[in-house]
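[1] give me coordinates for this.
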Amino acid sequence: MPVGVTVSSVENVNVTSGVGVTINTVTGGAGFSGLTALKTTGVGAANVTAAATTSVNVITSEHAATAVAVNGGQNVSVVATGTTTGTIAVGGTTAPVGTVTVAETISGAGNLTGGAIDIKGGTVVSSTTTATNSDLFGTTVTQGTVNIVGTTTTTAATVKQSATVAATGLTNVTETALVQWQNFVSPGSQTVGGVTVTSTGPAAAADVAAVAAGGTVTGLTRTSVPTPLWTVGTASSTGQTKFTSTTANSNVTDIVVGVTVTDPATAPTAVITPGTSSAAETAIVTWRAFTQAGTQTAGGFTVTSTGPATAAQVASVAGGGTVTGLTRTVPGTALWTVSTATGSTNTFTSVSATSNVDDIVLSAAFPTNVDPAAATLVQGQAQTAGDAGVTAGDVNITDVNAASTTAAGTITTATLENFGAATVNSGALTTLNLAGTGTSVNAGTLGALTTAANTALAVNLNGVTTSGAVTIDNDIVTLNIAGNTAASKVASLVAGGAKTLNVSGSSAVEVTAATVGVLEAINVTNTAGATFGSALATGVTFTGGAGADTITLTTGFKKAITMGGGNDTVNYGGAAATGGSVVAGDGNDTIVMSGGDAATASGTIAFNNTFSGFEVLKLSALAGNTINLAGINGVNSVSAGGATGAGVINGYTSGGTLTLTANANGGSYAANILNAALSGSDVFNINLSKSTLLAAGTVTVADVETINISAADAASKGSAAAINTLTLAATAAKTINVSGNNGLNLTNSNTAVTKFDASGVIANGTADTTANLAVTFTSANTTAAAAVSITGGAGDDVLTGNDAIDTIVGGAGADKLAGGAGNDVISGDAGNDAITGNAGRDVLTGGAGVDSFRYGLKAENVSATAANVDQITDFVAGTDKITFVVTGNAGAGAILDGITFASGANLGTNAVVLGTAISSATTVNSIEDVYVAMGVSLAALTGSNGGGTATVAQVINFANGAAAGSYLVINDADIGFQGLDDLVINITGITGTLASSDFSFI
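    As a prediction, the model looks like this:
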C-alpha cells in the first residue's frame, strides 16, 4: 500500500500470495484502523506484524527452509506445511496476547533436522509438529527444538510431536570371499580374483596366502591384474585370506579361482632301431625323474610313483627291479621285452623278430599338483527398504519469572507428547502431563523463589515411556502420579524432596528406578497396579491398591507394608527389623526370594511373624536348597527359575504346583506333599512355562497318585510351540495328564502308571506345528494283567506301551504308536500314523489318514501258537500300507526265516508277490483252528525269494466259525504255511482289494 495511506472501518483483511508474505499492519507506511482479524495465505516465508487487538492466522505451504515470523497480535495461529529445516518464531520482538497455536508439518526425505519453533508470550500456548520421512533406507528426520517462554499472562504450554520411530534398513553388504589357498608340491600357479601366486617348487598354503596378501617368500611371486576387482586382506596361519570387492554394497560376479601346473616331468624318450627281415626292432628308452606322484609308460609297461624318484630308479623298476614308492604294471599282451636297467635306460625289444613294427609308444601322466583355491562367499547386497526414522525434538518451557527470587511464576500446566530432552521451569507449575515416547524431562528447577509457591505436583502419565529420567524439583514434597489412558513406564524418577508419593489412576504405572532419598510413604490407589524397580528404603511405608503392585524391600525394613488387593509381588530383600511387617492382602500374591533366602527364612518362625498372606513363592533359582513351605506362609505354589543343585521343597499339600521357567542346568527338584503316604488320592501340578524350549530336568514327587503337567507358553499366546523335556520320578503315580500348547518329551520310569492322557495338548496359534506339539511317552508298567491307557494330543506323538494290556490312541497328528508284549488295542485316530503292535494279539486301527502298519522282529510278530496274530480293523487298499521294518533287522532277528531283505539305499529291490485270495469252508472257532486250517490249505504255498525280491503273500478267507474272516499270510523261504515261521495278520475291515503295492519296506 502507498505510504501514508490509512485504512479504517475494515475489520477483516485476507492476504493471499503465490510467494512469501510480509505485512505490518501497525507501522511501515500503512495504517489499519479498527482491524480485528488478519489472515495470510502464502508460499514459503512469512513475516507478519499486527496490533494486540488483531487476531492473526498465518498459513504457509512449501515452508521448506524458509522462516516464519509473527510479532504482536492476539490469538495467533500459524499453520506451516511442507517444512524441512524452516523456522517459526512467534513473539520474537513483540509478544502476542491471547492464545498461541502453532501447527507444523515436516515432510522429510532422508536425514534432516527441522528448524526451531520459538514462542514467546500468549496465554495458552500449543505447538504441534507432525513429521514424516519418505526415505525408507535407515535415515532419520529429527523434529526441531521447541522453545516456549511465557509472559505474565501465560498459564499453560503444550508441545506435541510425532512419535519416535527407529530407523531400520538392511545393512549394506560388500561382497567378500574367504579364500583357502592350497599347498604346492611342484611348480605352478594359483589365481584368485586377479591375484596370481606362482611357485617354482613345493610351497605351503600359509606361505602362498602370505604372498597373496603382499608378503615375500623365497620361490613364490605375486602378480595382479592392472585394475583389481578385489582387495586382499591379511593372511592367516592356516593359509586363508579375505578378498573384498572394490564395488561396495552390490552383489557382484562371484570371485574366480583357478590353477595351472608346470608338468613335473615329461614323457620318456627313445632311440629306435627299426626292425628288418632278419632283426627285431629295438628302442633304447630313457626315463625321466619324478618330482611328484605320477606315471611314465613305454611300450605298455607303466611305472607308477607315489612321490619323487630318480630316472635310474624308474629304469630299475621298469626292468623288473624293486624300489620303494615305485611299482611296475605289465600289459596283458606284451609287444616288447624289457632289459634290465643301464643307468636311466632300458632296451625294449619287439616280440616280432623279423619285421619293422610300429614305433614304441611313450607317455606320462601326473595328477594336478594343487587343487583350486576354495572360496567361501558372502554375497554383496545393496541396502533395501526398511523403516523411515523419525525422532522427537527437544523441548524447553520457561516461565517469565523462572529466574526471579520474588516474583511468582504463571505457567501452571505443561503438557508433553513425544519429546526428546525436555526442560520445564516454572515456580507455579502444579500439573505436568506426559504422553507418548520421550527421552527425559527435567523439572528439577521449578523457579527460583526463595520460598517455593508449590510443594505438590501432579504428574499425569498418559501412556508414556521414557528412556531417561523424569526429574522433579526438591521443593516438591508431595508427588501425585496418575496413570491413565494406557500403561506407562518411566525409566528413572528423581524426586529428591518428595516425602509422599501417591499413585492413582486406572492404567498401570512402572518406575524402573527411583532416587527418592527422603521418601517416607508410597500410597497406591491405582486400579491397574504400580511397579517400583528400586528397593524401598527401610523407613518407607507402602500402601497398595486394587491392582497388581510390585515392590522390592530392603533388609532390615522397619515400616508397615500393606499390599492391598490384586495379584501383588514383593521382592524379598531380607528379614524385617523391629516395626517392619508385610501384609500381602487379597489376591494371589507372590513373594520372590533366592533359594538360599527361602531356605533360611523357612527354617524359623520369624518370616511368618512379619510376612503374611502370600500364596506363591517365586525362586530365582535353587542351588541344593531345602525349603519348608510351612515357614513361607504355607504357600502351595512355587515357581523356580532353574536349579543348579538338588533342590528340595517340603510342605506342599495335595493340589500344589511347581512352575519351572528356566532350564534346570544340571539341577533337580524334589516336591514333597505333607502326609502324602497316608492318602491315596493326592494331586500335584507341574507347569513348564517358557516361551522357548524348556529343559526342565528331573522332578521327583513321592507318594502322589495324579500328576498334571502343563507345557504352555509363558504368555497366553506366545511364540511357536517347542518340545520341552522333563524326567518325572513319581513311583506312586497312577495317572499323568499333559496339557498346554507345547510338546513334551517325558522320560518316564514310573511303573504304576495306568493312565497317560495328553489330549489337552493343542495349538494356540498358527505357528504351533504338529511336529513341535509332539508328546513322547513310553509306559514303564510291566504288570502283564494291568490295563494301561495312553492317549496323545494334537501333535506328532510317539507313544509306546510295555508288557501290560495297553490301549493307545494317537489323536491328531502323524503319530508313531507301538504296543508292548501285551494284547494291545492301538488306534491312530486322525493323521498319517505309523502303528506297531509288537508282541501279543493286538487290535490295530489306523483311523483317518494314510496309515502304516509295521512289522519288524520275528520274535514280536511270529509265533507257532498264534500268540502274535494282530488284527487290522480298517485297512484302506491303495492308501494304507503294511510295512516291513527291515533296516537293522537282519540275521536271527529278521522277521522271516531264510530271507535277507535289502536295506538302506536298496530298499526298492524288495517286493511282495500277492496271490489270488483263497476261500475256505473249514469251520474255525479260534485262532488255533485257523493255524491248523492254513497248514492244510496253504501246504503248497510258494516260498519267498531269499533275496527279498519276491516275498510271497497270500490272503485266505474263512467263511465259517467264530474266528471266520480274512487272514493275510506272509510266507518265509520255505514252501507251505508254518506257524513257527510265517507272519499272519487278521484283516477284519478292508476297503478295496489288497494288492502288492499295499506293501512297503523301510
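[2] when you work out contacts or count neighbours from here on, use the C-alpha atoms and nothing else.
    Noted.
[3] residue contacts, residue 778?
    Neighbouring residues of residue 778 by Cα atoms under 8 Å, 6 or more residues apart in numbering: 747, 748, 799, 800, 801, 802.
[4] which of those residues are buried, as a ChimeraX select command?
    The buried residues among the contacts of residue 778 can be selected in ChimeraX (16 or more other Cα atoms under 10 Å) with this line:
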select :747,748,799,800,801,802
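[5] structure for this one too, so we can compare:
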Amino acid sequence: MMAIPQSSIIALSLMYTKLPPSASDLTFWATPPGNAISFNEAVQAFSTSSAAKAAYPMLASPIVLSQNAAARRDYVTQAFQNLYGIAATAINAEELTYWADTYLLSSPQAIFDFPVVLNQFSPASRQQALTNRAQVAENFAVALAATGSSTFTSAQYSSGWGIVNTVTADAATVTAANAQIAQFVAGGGGGGGQTFVFTTALDNLPGTPGNDTFNGDNSGGLAQQTVQLGDVANGGDGTDTFNYFGPTDNVLPQLSNIENVNLIQGSGNNAGGTNTAAFDFSAAAGKGLKSVTVDTLVLGAATTTTTIQGIGGVGLTLKGNFNNNNLTANFGNSATEAQIATNAVNKGGTLTVQGNKLTTLNFTATGSSTFTKLVTTPVDAGAVNTIKVSGDGKSLSFSDNVAVANSIKTIDASGLTAGGLTVAFGTGITSFKGGKGDDIVRSNNLTTTTDSAVDAGEGTKDRLIVNTTADVNTTARANVYANFEVLQSTDQTVDLDLFAKSPFVALRSAGASVFNNVTATQAGDVTIFANATPTFNLKTATGTSDTLNITVSDGLEAVNNLTITNPTAPNVEILKFTTTDNTIVTTLLNAPSASTITATGAGTFNLTTGARELGTGFSIDASAVTANVTIDASAGNVNGAIIKGASSSPAAVNTLSGSNQNDGITGGSGSDLLRGNRGQDTLTGGAGVDQFIYGGGFANNKGTANVDRIADFVAGVGGDQFKFATGADQFLNGLNFTANATVNINTAQTIATAANIDDVFAGITAITASTNATLQTVLVTVSAGLAAGTYLYANNGTGAVSNADDFLVNVSGITGTLSVTPTTGNFIFENFA
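    So this is what the prediction gives:
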C-alpha cells in the first residue's frame, strides 16, 4: 500500500482540525506505521480526533446534535469557512439546505465524512481554495522546521492556522500568507525565538511564542551585576532557556515558563567572600522549569561548594570542568527519585545528593565523567538505596577508593550501552550489574555471599579492586564477584584460586601485595601502578621459561617515577618490563631464577641486580627503551652478564655497569657511559660520544684478568673518552690522579705475534713511569697470533711492564687518532666511586 500523498494529509488536517501539520506530524504519515494507513482510515482518525471535536461541536456530540437542524447548519457553515474561507452569508441557500437537511441525515457515517464529501463535489474554483491553503500550510511547516521547530507548540499551531485561514482561491492571498510566514519566523515565532539580555536596571522580559534565550551576566561583580532578585523573565510559549554567568551566589530572577536553566562558569567565591553558595529553584520548578544544567565551575583560590536546591521533579545536568569543586543537589521534600545527567564532567569534586524521600538516583551518562566521591546524605530520615546508570557515556566514576553509603543496596549500570561505572562499595551492596564497557569496583566486607551478586557484565577489562584481604579470603566471598577480568591490590594478599566466577587475565599491583596461585595468563599481564614491593607466586612453575610481563604505569598523563623494591618472583626465569612511567627496580634478590630481563617503553629504566648469582647466559636487554637506561650488575656474582642499553633514540643516555665477571656491554646511539668493572669485558659504545669508565679501585683495572675489549672507540677531539678515576689507588696502584692530570702517548709499538694477553704484556717495551700528574700510555699493535689487535697500555708508577699491575685494553676497533686535549680529547680524569 502506498502512503497517502502529503498534500492530502495536509488537507485532511485543515478540514477537520484547523491545525496546519508540523514536519514531525507529516513524517508520521510518511513512515511506518503511518504510511500503511489507508485514506478511509485516515479520514476516520482525523474525524474522531480530539482536535476535530474541538473544531466542530457536531463531531464532539454527533448523536445529539445531528437531530438539531440549527446545529447541522452550523456544521456546514463551519466547514465552508475552514475548507475555503467562505463565509456563511456567501453560501448558496439551496446547497446549504441540501447538506444540512439531506446529506447529514442520510447515515450516521455521513456526519464524519462530510468535509471530504463536500470537497469532492465542489467546483474546481472552490477546491482551489483548499489547495492553496494546503500549500501555505506546507510552507509554514517547512519554514519552522528550518529554524529547528519540527514539532509545534500550541501557540505555533494557532499562529499557523491564523495565517492559513486568510487564504482563499485567489493567488494573491497565497502571496500575502507567505509574507506573514516570513514575518512570523523573523519575529521568533518559528522556534528560533529571540535573545533577551538582562541589564543593571530591574528588567521585566516577556518572551515570544518561539524558543527564547535570556542571558544574565554577574561575572563582573556587584558594580556590573545584571541579574537581580527583582528581575522578571517570562518565557511564554516555546522551549526557553535562561543562561546565567557568574558566581553561584543565590541571585535568581523571577522565572516563569522557562524550561531550561544553564549555570555557566559559576564560582562559590561570591561577593560575600565565602566559599559556599546556593541556588534555590523552588519557585521556578512550579512554573514550567524542567532542567537545570551546571556547566563548568571556576577554579578559585580554594575549593568551593555550590548547592542547587528546590529541584524536585527537575532534571539536573552536570557538564564541563569542575576544577575539583564540590556540588550539592537537593531534590527537596517529596521527590523519591532524582534524575541526574553527566556530560563529560572533568575534575568533579564531591557530588552530594540530598532529598527527604529520595530512594533512587537515576544517572544518564554522556562522555567520561569523574567525581572524587558520591555522598547520599539524607536531609532527615530518607536514605538512597538504589543507583541506576544508563546512557552512551564512555565512563562514569564515583571514585574507586571512597565508598558509597552503606544504605545503598542496588547498583544497576546495565543501561550503560558503551561504557562502565567506577564505584567503591559500602557494606550494604546486595546487587551490582555492570555496564557494557569496563567497570571498576572496589570490594567491601559485604553482608551477602550470594554467588555472582556482583556481576561486572560484558566488559573485557572489568576491574575488581580488593579493599582488604578479608573481603575475598574465602571461596564464598570471592565468588560474590563475577565476570571481572582484572584484579587489583594494594598491600593485600589474594589467592586467585578462590575466584571461580571471575576469569582474571590481568593483575594490578601496588604496595606489598601478594598474589598466590598466579596462572601463566595472569603473569603475562601485570601492571605496577604505584610504588610496590610485590610478590607473585606462580600456580605452576615448570621448565625454564616462566614469564612475568610487568607494565609500569600509574595511568596518569604525566610521566612519573615508580619504584619496584625487590620484587618476589621465586620461579620466574623471564622478566619483561614495559616502562610507560620511569621505572626503578632496586634489586632482583628475590627473583633468583630470573636470568632473562628485557625492557621496552618511553619511560626511563633503572635496574640493579643486587648481590645475587647471575645464571649462565644472564642478560638484561633494554635496547627497545627510548629513554635513559641505567643498569648496575656490579654486585652480581658467579657468571657475567650480557647488557644492552637503549639503542633506538639518540637522546637516550645509557649508564651500564657490569659485574666482576666477564660481561658483554653494549650501548646505543646516544652518549653512553660503559663500565665493565672487573673481568675481561667486551664493550661496545655504539654511535654518540661514549665514555669508558675505569675506577673503583685498582683491583678492577690491573693485569691480565681485567683486560677489556672496546669494539668501536672513536678517537680524536670530540670523540669517545676514557674516564679514569681520581684519588689514591682508584685507577692504578700507587697513583693519585687529580682532575688536572694529563696523558702522554708514547711512540707506538709493534709486537710481531702474541698468542694470549700475557704474551702481549711480555712484548711491550717499558715506557716512562706514570706520575700523579701524568699518565704514561702507548698504543701497541700485535700483528699476528690469537691476541692480534691494537691495545692501549698504561703503566703504574714503576717503569717495568707488569701483567699483574699495569693497565691494558684492547681497542682493535679504534678509528682516528687519539687526542690528549683536556676535556674534549679522549682522556679525562674525574672523581667517581
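[6] so where is stretch 574-581 of structure 2 in structure 1?
    Per the alignment by TM-score structural alignment, stretch 574-581 of structure 2 matches residues 735-742 in structure 1.
[7] to clarify, my last question referred to stretch 802-814 of structure 2.
    Using TM-score structural alignment, stretch 802-814 of structure 2 corresponds to residues 978-990 of structure 1.
[8] state the distance spanning the first to the last residue of the matching stretch.
    Taking Cα to Cα, to the nearest Å, the first and last residues of stretch 978-990 of structure 1 lie 25 Å apart.
[9] show me which residues of that stretch are buried.
    Under 16+ other Cα under 10 Å, the buried positions of stretch 978-990 of structure 1 are 978, 979, 981, 982, 983, 984, 985, 986, 987.
[10] count the residues that sit near the closest residue to the last one other than its chain neighbours.
    If the residues on either side of it in the chain are set aside, residue 987 of structure 1 comes closest to residue 872, at 4.8 Å by Cα to Cα, 6 or more residues apart in numbering. Summarising burial for residue 872 of structure 1: neighbours were counted as other Cα atoms under 10 Å, giving 22.
[11] so how far is residue 630 of structure 2 from the alignment partner in structure 2 of residue 872 of structure 1?
    Aligned counterpart of residue 872 of structure 1 in structure 2: residue 710 (TM-score structural alignment). As judged by Cα to Cα, residue 710 of structure 2 and residue 630 of structure 2 stand 20 Å apart.
[12] please name the residues that touch the equivalent of residue 969 of structure 1 over in structure 2.
    Taking TM-score structural alignment, the alignment pairs residue 969 of structure 1 with residue 793 from structure 2. By Cα under 8 Å, 6+ apart, the contact list for residue 793 of structure 2 reads 777, 778, 779, 780, 806, 807, 808, 809.
[13] contacting residues for the corresponding residue of structure 2 for residue 931 of structure 1?
    Using TM-score structural alignment, the equivalent of residue 931 of structure 1 in structure 2 is residue 761. Shown in contact with residue 761 of structure 2 (Cα under 8 Å, 6+ apart): 801, 802, 803.
[14] mind filtering these down to those shared with structure 1?
    Conservation of the contacts of residue 761 of structure 2 in structure 1, assessed by both residues aligned by TM-score structural alignment, their matches' Cα atoms under 8 Å: retained contacts are residue 803.
[15] and the strands in the stretch 351-500 of structure 1?
    362-365, 374-378, 389-391, 395-398, 413-425, 431-443, 456-466, 469-472, 478-483, 488-495, 500-505 (DSSP state E, counting those that start in this stretch).
[16] what range does the second one cover in structure 2?
    Using TM-score structural alignment, strand 374-378 of structure 1 lines up with nothing in structure 2.
[17] packing partners for that strand?
    strand 176-180 (3 or more Cα pairs under 8 Å, 6 or more residues apart in numbering; DSSP states H and E).
[18] can you name every helix or strand that the strand it packs on contacts?
    strand 240-245, strand 374-378.
[19] quick one, which of these is packed in tightest?
    Comparing these by mean neighbour count (mean count of other Cα atoms under 10 Å), strand 240-245 comes out on top with a mean of 23.
[20] structure 2: which residue goes with residue 526 of structure 1?
    Under the alignment (TM-score structural alignment), residue 526 of structure 1 maps onto residue 391.
[21] how far away is its match from residue 342 of structure 2?
    9 Å.
[22] who has more neighbours, the two?
    Between residue 391 of structure 2 and residue 342, counted using other Cα under 10 Å, residue 342 has the larger neighbour count: 24 against 21.
[23] distance of that one relative to residue 321 of structure 2?
    Per Cα to Cα, residue 342 of structure 2 is found 12 Å from residue 321 of structure 2.
[24] wait, doesn't residue 426 of structure 2 sit right on residue 405?
    Yes. Counting by Cα atoms under 8 Å, residue 426 of structure 2 does reach residue 405; the two are 5.5 Å apart.
[25] going along the chain, name the helices of the stretch 851-1000 of structure 1.
    Assigned by DSSP state H, counting those that start in this stretch, the stretch 851-1000 of structure 1 shows helices spanning 858-861, 927-937.
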